[in-house]
Structure formats: C-alpha cells, structure tokens
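Peer 1: How does the following fold in three dimensions:
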Amino acid sequence: MFAQTSFFAVLATVVSAVVLPRAADTTVTLVNNCGYQVDPAAYPAVTYNGAATGGFPLAGGASASVTLPANYSGRIWGRTGCDADGNCETGQCFQGGENCTSPAPTGPTLAQFTINGYASSDYFTPTGQGNFNIPLTITPGSGCSTAPVTCTDANGDGNGCGATSSCPTGTSYTIQFC
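Peer 2: Predicted coordinates:
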C-alpha cells in the first residue's frame, strides 16, 4: 500500500510540474524622458542589475530594466531632486534612503502592479489624483491588447489614470517618466 501511495504522490508531483503553468518573473523597463534625473523607487524591492533594490538613480534620457518577482504586489514611483543620500524633493522614502525599504509616501505618481493575480492576470494602475509629482505612462508589451495608460497631472487627467487595467501574466511592461 505504501509503495502505491508513494507512486501516486510522485506521479502527481511530476504531472503538476510539467502541466501546470508557473508564474514567471516580469520585466519592467523604466524610461526617463524627463530632462533631469529621476530616481525610481519600488516597494517591495525589485531586482536591478542582479540584486534586490528599492531604488536607484536614472539619468535623464536613460532607461533600465527591473524584474518583478512572480506574485509581486507593489508600487513603483519616480523621485525627483534626490541627493546622494537619497533625500528627495518629491517621492522621498520613509526609510532606506536611495534604496527604499518602506512603502510609497503620499505625493508621487504611482505605478501599482499585481503580478499573476486573479485568473492568472497581471493588474496595473497609474495613480495621479491626489498623488502627483511627474507624468507617468504604463505601456504593456506584446501579447496584451490593453492600450497604454497615463497620468498627466494632479487632476487625474490622462488615459486610464486611476483605473485598473489587466494583461495576461507573462506580459512585460514599460514605465515612462515624463
């Protein structure tokens, strides 16, 4: 009886590993179209250059890719006017300086993500109303028919500002600042 039970347990494990879809990490490309440095921040941490981080400087005109782990639920935002210690004019982190270790403060424009959420979908929301420091656009990659969503000002103007959109899990995204 034990051998039969063990066989079925092993068989179930092998079948689930081969057949069931697995949530994958998600790539987000951050593009700074502002004429000045923006320090992207993320909470919880994302992976940048192979290491977990809550933030880093991004020069005007530059781009960088970060990885959101499978089942990530968090926020990415742009900080402005930051010094080398991570003290910023807007989007200041409560803890961690340049490498944020705390949730987003009140004030910055947010890109909120839930990766591999309900029905194996990703959900994302740009939020600007009541929270705005710089324009922000989220553009889904191939495999998703959702149009880019953007927040352009503190009034919540833009295409889809404050509204939650979805894409199939496995979609990559671009966040454009300015």
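Peer 1: can we go C-alpha only for contacts and neighbour counts from here?
Peer 2: OK.
Peer 1: What is the longest strand along the chain packed up against?
Peer 2: Across the chain, the strand with the greatest residue count (assigned by DSSP state E) is strand 38-48. Here strand 38-48 touches strand 51-55, strand 63-68, strand 73-80, going by 3 or more Cα pairs under 8 Å, 6 or more residues apart in numbering; DSSP states H and E.
Peer 1: Please give the structure of this sequence too, so both can be compared:
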Amino acid sequence: MDFLLSCYSSLTLSFFLLIIFTGVSGTILTVVNNCDYTVWPGIYNAGGPILDSRGFELTQGSSRSFQAPTGWNGRFWGRTGCNFNASGQGSCATGGCRSGQIECNDMDLATPVTMAEFSLGLTNGQDSYDISLVDGFNLSMRIEGRGGQGTCLFPECVND
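Peer 2: Next up is the predicted model:
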C-alpha cells in the first residue's frame, strides 16, 4: 500500500508530504516539504523499532525517506519556526518538543499540534492511518492511500 500525506498551510498549496510504499521488507516513508519555508518534522515511535530519526530539518523542496517494518506504530507532525544550535538544542514556534531537542525523545509536545498517526500491519495485517486533532491544530494535513486492497478515503484537515 502507498500513502501520501500532505499538509497545507493557508499560505502555500502543500506543506508536507508523506509517501508510504509497502512491500515484503516493510514500508518506506518519505517526507517531502513543498512549502516555501523550512519545517522540522517530528517522529514518535509508539511501537516497533525506532526509525533512524525522531526529528530533523527539512528545507523547502527537500525530502527524507525511512524504512518502517511491519508492526511499526507511530506519529508524524510538523514543527515550524524552529531554531536549533549545533548540539540539537533549541525551540520551535509550533509543535516543538518540550525536551527542546531536534530529535524528540518523547511525546511531550508544545500544543497545539496536528498529528498524523500510523499503524503498519497491526490490525489483521492491515495498515491504518488518521489525522488527529486531539492535541489541537497547528498545520493542515492530508493523507492519501495508494495501492493495496480496497478503496480508502483520504483524511484531510485543511483548517482548525
């Protein structure tokens, strides 16, 4: 199955893309920044192995991919207006980790924050995904599924 996550801001058409390709070795997650500014995606691993990053800088037009094995469970969110020093300490205007690190070490986030949640192969071998506003809204998001079995709706949250 292939998923596409886009975040939209009120100033740009698309902010943040997440593409997932599922195969026998797991799922490749690709985050792409289509905004006209830098974003700092955060990643929380709720179950399964930790991905090779928990937070990073993503300049306009750039992308980063991750290999997520079946059984991975986690969340992605966008942070904006961040400023980190050479040791990865700093802060963000929205979505920042309270630890003040670029590599978030927990889910103690400065709210509000829009969250994309994924569970890969945990429910009868099926992948599931959603957009959560439980912790508030800071960025618009869209998730699109491609491939796999059946027809799925694409969740989207374009404003609070």
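Peer 1: hang on, the earlier thing: now render the helices and strands packed on strand 38-48 of the first structure as CSV, adding distance to Val15 of the first structure and mean neighbour count.
Peer 2: Converted to CSV, these look like this (distance: least, Cα to Cα, whole Å; neighbours: other Cα atoms under 10 Å):
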stretch, distance to Val15 of the first structure, mean neighbour count
strand 51-55, 32, 19
strand 63-68, 27, 19
strand 73-80, 29, 25
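Peer 1: how close does Leu51 of the second structure sit to Gly61 of the second structure?
Peer 2: Leu51 of the second structure sits at a distance of 22 Å from Gly61 of the second structure (criterion: Cα to Cα, to the nearest Å).
Peer 1: ugh, typo on my part, it should be Val39 of the second structure
Peer 2: Val39 of the second structure sits 11 Å away from Gly61 of the second structure, going by Cα to Cα.
Peer 1: circling back: let's have the helices and strands packed on strand 38-48 of the first structure in JSON lines, adding distance to Thr137 of the first structure.
Peer 2: Output for these, formatted as JSON lines (distance: least, Cα to Cα, whole Å):
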{"stretch": "strand 51-55", "distance to Thr137 of the first structure": "19"}
{"stretch": "strand 63-68", "distance to Thr137 of the first structure": "14"}
{"stretch": "strand 73-80", "distance to Thr137 of the first structure": "11"}
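Peer 1: quick one: the helices in the second structure?
Peer 2: Assigned helices in the second structure: none (criterion: DSSP state H).
Peer 1: which non-adjacent residue is nearest Ser119 of the second structure?
Peer 2: Sequence neighbours aside, Asn73 is the residue nearest to Ser119 of the second structure in space, at 4.4 Å (criterion: Cα to Cα, 6 or more residues apart in numbering).
Peer 1: Common neighbours of Val39 and Gly61 of the second structure, please.
Peer 2: Common neighbours of Val39 of the second structure and Gly61 are listed as Asn33 (criterion: Cα atoms under 8 Å, 6 or more residues apart in numbering).
Peer 1: between these two, which one's more packed in?
Peer 2: Neighbours were counted for Val39 of the second structure and for Gly61 using other Cα atoms under 10 Å; Val39 has more, 24 against 14.
Peer 1: all strands of the first structure, in order?
Peer 2: According to DSSP E, the strands that the first structure contains are 26-32, 38-48, 51-55, 63-68, 73-80, 110-114, 121-127, 136-140, 149-151, 165-168, 173-177.
Peer 1: Quick check: which of these is nearest to Gln92 of the first structure?
Peer 2: In terms of Cα to Cα, the element of those nearest to Gln92 of the first structure is strand 73-80, at 6.5 Å.
Peer 1: the inter-axis angle of the closest one versus strand 173-177?
Peer 2: 30 degrees (axes from the mean of the first three to the mean of the last three Cα atoms, to 10 degrees).
Peer 1: Show me what strand 73-80 of the first structure is in contact with.
Peer 2: Contact with strand 73-80 of the first structure is made by 37-44, 88-92, 103-104, 108-115, 134, 177, as judged by Cα under 8 Å, 6+ apart.
Peer 1: Using PyMOL, define a selection of the buried residues within these.
Peer 2: Remark: buried members of the contacts of strand 73-80 of the first structure, expressed as a PyMOL selection using 16 or more other Cα atoms under 10 Å:
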select buried, resi 37+38+39+40+41+42+43+44+88+90+91+92+103+104+108+109+110+111+112+113+114+115+134+177
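Peer 1: Tell me how far Ile28 of the second structure lies from Asp2 of the second structure.
Peer 2: Here the criterion is Cα to Cα. By it, Ile28 of the second structure lies 9 Å from Asp2 of the second structure.
Peer 1: Which neighbours do those two have in common?
Peer 2: When contacts are counted by Cα under 8 Å, 6+ apart, Ile28 of the second structure and Asp2 have 19-22 as shared neighbours.
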